[in-house]
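A.B. asks: how would this look folded up:
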Amino acid sequence: MKKKISIIIALTLLCFSCSIDEKNKTVKTGEKFNVGLCSYAVEGYEIKLMNENALKKVALIRKSIDGGFLRKECCCGVELWNFKAIGKGNETLIFKYFKSHGDSLLFHSGSSEIIKYYIEVTDGI
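C.D. replies: Reported below is the predicted structural model:
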């Protein structure tokens, strides 16, 4: 029970801390890392890798605030993007927020809807 409450608190804090527009991170080749972003059930993020020789997207996991997978009735969830550093270099991860309407994706405009992470990949672990 305590673990579930602490997870709910952590996810709630994450949902209210998603306004960060830029981040810098240094990783070593072979290292895996996660990027957590909040989103609603019918919305989410699309990612663009600027230098695909440095990083590889491994997985995307969508979770609701209550720990289950996102459902349409969910109001706040978390997208956990998992990456692996595969080569030395610099990478810019650009996340664009979208809202789904049936089969189409409508991208929001404005700089507040784009989150950038600057990743430097150095020699292996």
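A.B. asks: CA only for contacts and neighbour counts going forward, please
C.D. replies: Noted.
A.B. asks: And the longest strand along the chain, what does it pack against?
C.D. replies: In the chain, assigned by DSSP state E, the strand with the most residues is strand 89-101. For strand 89-101, the elements it packs on are strand 43-49, strand 104-107, strand 114-122, judged by 3 or more C-alpha pairs under 8 Å, 6 or more residues apart in numbering; DSSP states H and E.
A.B. asks: this one as well, want them side by side:
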Amino acid sequence: MNRKRLLIWLSGFLAGLIIITVFYFLFFNNNFNKETGRENQKELPVESISSPPNQETVEHDESFMEEFNQTQGKTKYSFILSDGREVSIYLPGGINPPPLNVVEELQKQLKDAKSKRGY
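C.D. replies: Model (predicted):
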């Protein structure tokens, strides 16, 4: 009986010691792992990426644009903008139309670009 108690007490003591050791290395010894990991890391040089040069826009006549827009497989989506204008866009089949605010922003950018070019 005395020997059983001693074995139970020793196994509990060893289990507690193992648990305490595991918790120590997980929670308190974490800084040691971070510091040694930083020493092994190399700093990589950062290269700046230049943007490609501005490309000239290609002007197309209205007949080409109409032919392009009327090709098969494209779906016509019409939007009424907040200023009352109706805008139609053509997208390939299977593509969901953009939200109205995106269409308005694109029309605003197109209008700004045309005004800068003098159209």
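A.B. asks: care to give me the TM-score?
C.D. replies: The TM-score (TM-score structural alignment, normalised by the length of the second structure) is 0.23; 49 aligned residues with a C-alpha RMSD of 4.8 Å.
A.B. asks: now the strands for the second structure?
C.D. replies: Counting by DSSP E, the strands of the second structure are 74-80, 86-92.
A.B. asks: Any idea which of those gets closest to Thr21 of the second structure?
C.D. replies: Nearest to Thr21 of the second structure, of all these, is strand 86-92, at 63.1 Å by C-alpha to C-alpha.
A.B. asks: Okay, angle between the closest one and strand 74-80 too, please.
C.D. replies: 160 degrees (axes from the mean of the first three to the mean of the last three C-alpha atoms, to 10 degrees).
A.B. asks: Which positions within strand 86-92 of the second structure qualify as buried?
C.D. replies: Tyr90, Leu91 (16 or more other C-alpha atoms under 10 Å).
A.B. asks: Show me what counts as buried in the longest strand of the first structure.
C.D. replies: Gly89, Asn90, Glu91, Thr92, Leu93, Ile94, Phe95, Lys96, Tyr97, Phe98, Lys99.
A.B. asks: any idea how far Gly77 of the first structure is from the third one?
C.D. replies: Summarising the geometry, the distance separating Glu91 of the first structure from Gly77 of the first structure, computed by C-alpha to C-alpha, to the nearest Å, is 26 Å.
A.B. asks: Also Lys4 of the first structure?
C.D. replies: Counting by C-alpha to C-alpha, the gap from Lys4 of the first structure to Gly77 of the first structure is 15 Å.
A.B. asks: Compare neighbour counts for these two and give me the winner.
C.D. replies: Set side by side, Lys4 of the first structure and Gly77 give different neighbour counts by other C-alpha atoms under 10 Å, the larger being at Gly77 (27 against 11).
A.B. asks: Spatially nearest residue to that one, not counting backbone neighbours?
C.D. replies: Distances taken as C-alpha to C-alpha, 6 or more residues apart in numbering place Ser64 nearest to Gly77 of the first structure, at 4.0 Å, with adjacent residues excluded.
A.B. asks: Could you report the neighbour count for the one you found?
C.D. replies: What Ser64 of the first structure shows, counting by other C-alpha under 10 Å, is a neighbour count of 22.
A.B. asks: and if you look at Lys3 of the first structure?
C.D. replies: 8.
A.B. asks: Could you say which helix or strand holds it?
C.D. replies: For Lys3 of the first structure, the host element (DSSP states H and E) is helix 2-15.
A.B. asks: for the buried residues of strand 89-101 of the first structure, which one is nearest Lys48 of the first structure?
C.D. replies: Closest to Lys48 of the first structure, out of all of the buried residues of strand 89-101 of the first structure and judged by C-alpha to C-alpha, is Ile94, at 5.2 Å.
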